[in-house]
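>>> okay, sequence plus prediction incoming.
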Amino acid sequence: MTLRIGLIGASRIATTAIIAPAAGRSDVQVTAVAARDPERARAYAAPHGVPHVAADYASLIARDDVDLVYVGLPPAGHAAWTIAALEAGKPVLCEKPFARDAAEAQAMVEAAGRTGQVLIEAFHYRFHAVMDRALALVRSGALGALQRAHAVFQVPIPKDIDDLRWRADQAGGALMDLGCYPLHILRTLIGAEPEVLSAQGVFDNGVDAAMSASLAFPGGVEAQISCSMIPDAPGAVAVLEGSEGRLEIINFIAPQIGCRMTATIRGETQVLPTDGPTTYEAQLDHVLDVLAGRAAQITGGADAIANMAAIDAIYRAAGRP
């Protein structure tokens, strides 16, 4: 059976997250795309080999040849069109960040429950084998009692009013686009929800160009996250420290383009394997497994609501304009 995917949004991320990994499979086909402007959708469909262009988002959701809807819009459009797709009887893979805030995330998850449809958040890094190995190490107790953690994701993003990440009305900002990852990996590896102790942001016309926050996890684990669209250089690192050892993952976001994961236990350092398919291939594998009943989903649901709640709390602590 072939999974037929419809794209809401003629986005750059859809090319990487859906079109590229689907191209190498016989059990997945991207059948249609819709954009705010049908002409833009047609210009997008042709070079990417998408056979059909829908007149608008609602028309795409209603198509009989769409089995799964991928929502690749700016965050401001996630809730409305995710809920519309779910209510039309279509499962959804929704890009991160899940929503504009926890209230929208709650409404989306409730819609999935009400309709009985699958709703997965596209935190692509989470599906890679690197995360499986990191979780197995932490859960084994090899690090001892967790004490400290920090994670960072920073990417220079030129300021452009047409770039959704620099637009407050589209729920852009460093924390939404980048910081959601450090927050998510610490929540996932520690396996608990944080209290936000403090946060500091660099704001530009209502958009956070950079953000940092101090967190406290249950059990006395102190943690920090940071993100920036205006750094001197890119970087993505996550570190957990316990009473017996330390885990460090350099480039946890996209291990397929270079990653180093080391565990230092009682003074001895071991380099852990980072091989595996791309994060986007692993994500598509997971979607297929969930839809076929072969696996339980690991993003979305309560996890997505909790990540947005923590983002809300960081913005409050930073006094976002």
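Thanks, I have the structure now.
>>> only C-alpha atoms from now on, for both contacts and neighbour counts.
Fine.
>>> quick one: the strands in this structure, in order.
Per DSSP state E, the chain carries strands over the ranges 3-8, 28-34, 52-53, 68-71, 92-95, 119-122, 146-154, 195-204, 207-217, 221-228, 235-242, 245-250, 260-265, 268-272.
>>> middle-most residue in this structure, spatially?
For the chain, the residue sitting closest to the mean C-alpha position, by Cα atoms, centre = their mean, is F123 at 2.8 Å.
>>> which residues does it contact?
95-96, 181, 299 (Cα atoms under 8 Å, 6 or more residues apart in numbering).
>>> go again with 10 Å.
93-98, 180-181, 184-185, 253, 279-280, 283, 298-300, 304 (Cα atoms under 10 Å, 6 or more residues apart in numbering).
>>> I'd like the strands of the chain laid out as CSV, including mean neighbour count and distance to I314.
Below are the strands of the chain laid out as CSV (neighbours: other Cα atoms under 10 Å; distance: least, Cα to Cα, whole Å):
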stretch, mean neighbour count, distance to I314
strand 3-8, 25, 29
strand 28-34, 25, 34
strand 52-53, 21, 39
strand 68-71, 26, 25
strand 92-95, 24, 21
strand 119-122, 25, 20
strand 146-154, 22, 15
strand 195-204, 18, 6
strand 207-217, 22, 7
strand 221-228, 24, 10
strand 235-242, 20, 19
strand 245-250, 22, 24
strand 260-265, 19, 28
strand 268-272, 12, 33
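>>> comparison target, given below:
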Amino acid sequence: MRTYNWAILGLGNIAHKFAESLALLPNARLHAVASRDAVKAQEFAARFGVPHAVGSYDELLTVPDIDAVYIATPHTEHYAHTLLCLRAGLPVLCEKPFAVNAQQAQQMRQIAEAKGIFLMEAFWTRFFPAIHKALELVAAGTIGEIKHLAADFGFVAPYVPEGRLFNPALAGGSLLDIGVYPLFISKLFLGEPQEIRAIATRAGTGVDVNCTMALAYEGGATASLFSTLAAQTDNQCILYGSHGQLHLTGRFHAASGITLKLPNQEPQHIPCEKQGYGYQYEAEHVQQCLAQGLTQSPLLPLQFTQELMHQLDAVRKQIGLRYPME
């Protein structure tokens, strides 16, 4: 079994989780890390036993034998850092949201396709065993035809105007940080909506604190989605079908199982594997794609990501949120 050499570009909190998750894959190795702070890179490398640590993102391109780069920088940096790696011929797994807007996403996609290099959004939710199982049950008609999907994601974030979550210069707000999860899960199960309506409340910096979205689909289904930085929500997703309900158990974006509620039956709990944080599932999928010579994921193609970015743009237009770099 071939071992794949990973690099991480950007060493914030999520990079630590990815590094820990990568250690769960027997055929993956963290080969290089890059930060704008050389000391931070060296400390990260020492903690995880990484042979190469560099103090600039450009320098990462000089490290030999990199098979894939995981980009873990803030939202506003994804576009530039993805292009940096793609132009150097390096396959990329880019953290979500994929970009600030659909225009950036389109350019990232065009470069990857023109150069024939693998690119995928790091939407880890898609690769959890519970999600695979839920899609299988829905496809089998277990809950009948989906009529409505409800999903929420919220936590209490201290109001720090210059911080990542509330700073418009860093593409802050609940929508791009966590509202993207309910949008993603609705798209995964219901496809492209015919209509999107959204309302939001703002922080003092102008970004959204609460964002509520209502979606309607051609087949007659609807979705109600919510994200907030002001309250702890249940972080749940429920699919209401014509013959029953399907609940993703645990936090839906990192689900640990499924609960089926069918008429005249006791609820049926189906546990699903969830090891550690769960980032290894997406990393494993990237490795499988690379082994097959693929330049896109069949489970999370760039068209899906592009359409999701268009949905985010549509919501922001409705709530009147435009970032200064746009």
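Happy to help now that I have it. Just so we're clear, the structure is a prediction, and the values are computed from it rather than from any experiment.
>>> what about the longest helix in the second structure?
Scanning the second structure for the longest helix, with DSSP state H as the assignment, gives helix 302-319.
>>> which strands or helices does it pack on?
Under the contact criterion of 3 or more Cα pairs under 10 Å, 6 or more residues apart in numbering; DSSP states H and E, helix 302-319 of the second structure touches helix 102-115, strand 119-122, helix 180-190, strand 195-202, strand 208-216.
>>> and T73 of the second structure, which of those is closest to it?
strand 119-122 (12.1 Å; Cα to Cα).
>>> skipping adjacent residues, who's closest to S21 of the second structure in space?
Ranked by Cα to Cα, 6 or more residues apart in numbering and with sequence neighbours excluded, the top spatial neighbour of S21 of the second structure is Q280, at 5.0 Å.
>>> quick one: the longest helix of the second structure aligns where in the first structure?
The alignment of helix 302-319 of the second structure onto the first structure (TM-score structural alignment) covers residues 301-318.
>>> run the chain-centre distance for that stretch.
13 Å (Cα atoms, centre = their mean, to the nearest Å).
>>> same deal with stretch 178-188 of the second structure?
The answer for stretch 178-188 of the second structure is 9 Å, by Cα atoms, centre = their mean.
>>> buried ones in that stretch, by neighbour count?
Residues 178-188 are the ones in stretch 178-188 of the second structure that count as buried (16 or more other Cα atoms under 10 Å).
>>> so where is it in the first structure?
Using TM-score structural alignment, stretch 178-188 of the second structure pairs with 178-188 in the first structure.
>>> picking up where we left off before, same list (the buried residues of stretch 178-188 of the second structure) but as CSV, adding distance to A7 of the second structure.
Formatted as CSV, these follow (distance: Cα to Cα, whole Å):
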residue, distance to A7 of the second structure
I178, 25
G179, 28
V180, 25
Y181, 25
P182, 29
L183, 29
F184, 26
I185, 28
S186, 31
K187, 30
L188, 29
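>>> next, count neighbours for Q306 of the second structure.
21 (other Cα atoms under 10 Å).
>>> wait, it sits on Q103?
Yes - between Q306 of the second structure and Q103 a contact is recorded at 8.9 Å, counting by Cα atoms under 10 Å.
>>> so what sits against both of these two?
Joint contacts of Q306 of the second structure and Q103 (Cα under 10 Å, 6+ apart) are R109.
>>> residues in contact with the nearest residue to A213 of the first structure once chain neighbours are set aside?
Leaving aside its sequence neighbours, A213 of the first structure sits nearest to A199 (Cα to Cα, 6+ apart; 4.1 Å). If you count contacts by Cα under 10 Å, 6+ apart, A199 of the first structure has them with 211-215, 224-226, 313-320.
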